[in-house]
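A.B. asks: predicted model and sequence follow; I will ask about them next.
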Amino acid sequence: MAAQAGKDMLLKLDLNGSGSFESVAGLRSRRFALNAVAADITNADSAGRWRELLAQTGTRSASISGQGVFRDQNADAQIRTLFFSGALATWQVVLPGFGVLEGPFHLAGLEYAGEFNGEVTYELALESAGELTFSETP
């Protein structure tokens, strides 16, 4: 896989549950992480007292964060409404040349900031809230 431009990594939201995704407005940076917590089965009989892990167990999760500027009031209102409702929403992370990660996420954090001589910016943080699917880019 060749190097990819960061601007091509997209964060999309299914705004109305229809399966139609729209890019989150004005994101300048995006980050996502996949995590796996393994089940530790180490015991007094473990060889050499080395830690042992049980395969295919534990908990998997994903987190997504982004920072940017809202381009319009509609985008700001949609994200803010989602935060205050506490509802889960279906999100996609599109990684060019890699694939699409999709599933339910909880909007865990929403921050606003601004300098007196600059634009208002926002940051959001998402935490996975169910099974995620991954489909490779053809």
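C.D. replies: That came in fine, so what should we check first? Numbers count the residues shown, from 1 in each chain.
A.B. asks: could you use CA atoms for every contact and neighbour count after this?
C.D. replies: Noted.
A.B. asks: strands of the chain, residue ranges please.
C.D. replies: 10-14, 21-23, 27-40, 53-68, 89-95, 99-114, 120-128, 133-136 (DSSP state E).
A.B. asks: please identify the buried residues of stretch 77-90?
C.D. replies: 79, 83, 88-90 (16 or more other Cα atoms under 10 Å).
A.B. asks: an error on my part: the question was meant for stretch 22-34.
C.D. replies: 23-27, 30, 32.
A.B. asks: ok, residues contacting it?
C.D. replies: Around stretch 22-34, the neighbours that count as contacts under Cα atoms under 8 Å, 6 or more residues apart in numbering are 6-7, 9-15, 60-72, 75.
A.B. asks: what subset of those is buried?
C.D. replies: Using 16+ other Cα under 10 Å, the buried members of those are 9-15, 62-70.
A.B. asks: wait, which of the residues you listed is closest to E115?
C.D. replies: V69 (12.7 Å; Cα to Cα).
A.B. asks: comparison target, given below:
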Amino acid sequence: MSAQRGRDLLLKLDGDGLGSFVAVAGLRARRIALNAGAVDITAADSAGRWRELLAGAGTRTASLSGSGLFRDAASDAAVRALFFDGAIRAWQVVIPEFGTLEGPFQVTALEYAGRHDGEVTYEMALESAGEVTFTAA
């Protein structure tokens, strides 16, 4: 994979739950973190007293965060409503020439900021709330 422009990463929301994803924000900075918890099964008879882990066990999570500008007032309202309702919706993260992450996420943080001589910006964080799939480009 060659170098990618950060601005090409897209965050899309399935706002109505019917499977039609719409880009919701112009993200200027983004971060995706995939994590897997380990389950330690080390015992007194483990070879050389080295730690042993149980394959396929543990909890997997995906975290997304970004900051920038909402695409329009409707996008801002949709994300804000999800935050205040504590609702979980399907989201897609499209990474050009790499693939798409898709799954249910909850908006866990939503911050607004602005300067007197500039636009209103936001920062938001999403946490996975179920199975996240990856489809290669």
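C.D. replies: That came through fine. Quick caveat: nothing in here was measured; it's all calculated off a predicted structure.
A.B. asks: got the strands of structure 1 as CSV, with distance to A2 of structure 1 columns?
C.D. replies: CSV is the format used below for the strands of structure 1 (distance: least, Cα to Cα, whole Å):
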stretch, distance to A2 of structure 1
strand 10-14, 18
strand 21-23, 24
strand 27-40, 19
strand 53-68, 23
strand 89-95, 12
strand 99-114, 14
strand 120-128, 28
strand 133-136, 15
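A.B. asks: tell me how far the nearest residue to T59 of structure 2 once chain neighbours are set aside lies from F105 of structure 2.
C.D. replies: Of all residues not flanking T59 of structure 2 in the chain, G37 sits nearest, at 5.1 Å (Cα to Cα, 6 or more residues apart in numbering). Plainly put, G37 of structure 2 is 19 Å away from F105 of structure 2 if you go by Cα to Cα, to the nearest Å.
A.B. asks: what does R31 of structure 2 give?
C.D. replies: Going from R31 of structure 2 to F105 of structure 2 by Cα to Cα gives 15 Å.
A.B. asks: can you check L54 of structure 2 too?
C.D. replies: According to Cα to Cα, L54 of structure 2 stands 27 Å off from F105 of structure 2.
A.B. asks: neighbour count: the two, which is higher?
C.D. replies: F105 (24 against 11; other Cα atoms under 10 Å).
A.B. asks: which residues does the closest residue to D76 of structure 1 other than its chain neighbours contact?
C.D. replies: Leaving out its chain neighbours, the residue that sits closest to D76 of structure 1 by Cα to Cα, 6+ apart is F70, at 6.0 Å. By Cα under 8 Å, 6+ apart, F70 of structure 1 lies in contact with 25-27, 76, 121-122.
A.B. asks: same thing but 6 Å
C.D. replies: Counting by Cα atoms under 6 Å, 6 or more residues apart in numbering, F70 of structure 1 touches 25-26, 76.
A.B. asks: can I get the residues you listed in a markdown table with distance to S46 of structure 1?
C.D. replies: As requested, the contacts of F70 of structure 1 are exported to a markdown table (distance: Cα to Cα, whole Å):
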| residue | distance to S46 of structure 1 |
| --- | --- |
| A25 | 52 |
| G26 | 52 |
| D76 | 54 |
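A.B. asks: hmm, back to that, farthest pair in the buried residues of stretch 77-90 of structure 1?
C.D. replies: Using Cα to Cα, the pair of the buried residues of stretch 77-90 of structure 1 lying farthest apart is F83 and T90, separated by 13.5 Å.
A.B. asks: what distance do you get for the residue most central in space within structure 2 to H116 of structure 2?
C.D. replies: Centroid check for structure 2 by Cα atoms, centre = their mean gives L64 as the closest residue, at 2.8 Å. From L64 of structure 2 across to H116 of structure 2, the span is 29 Å (Cα to Cα).
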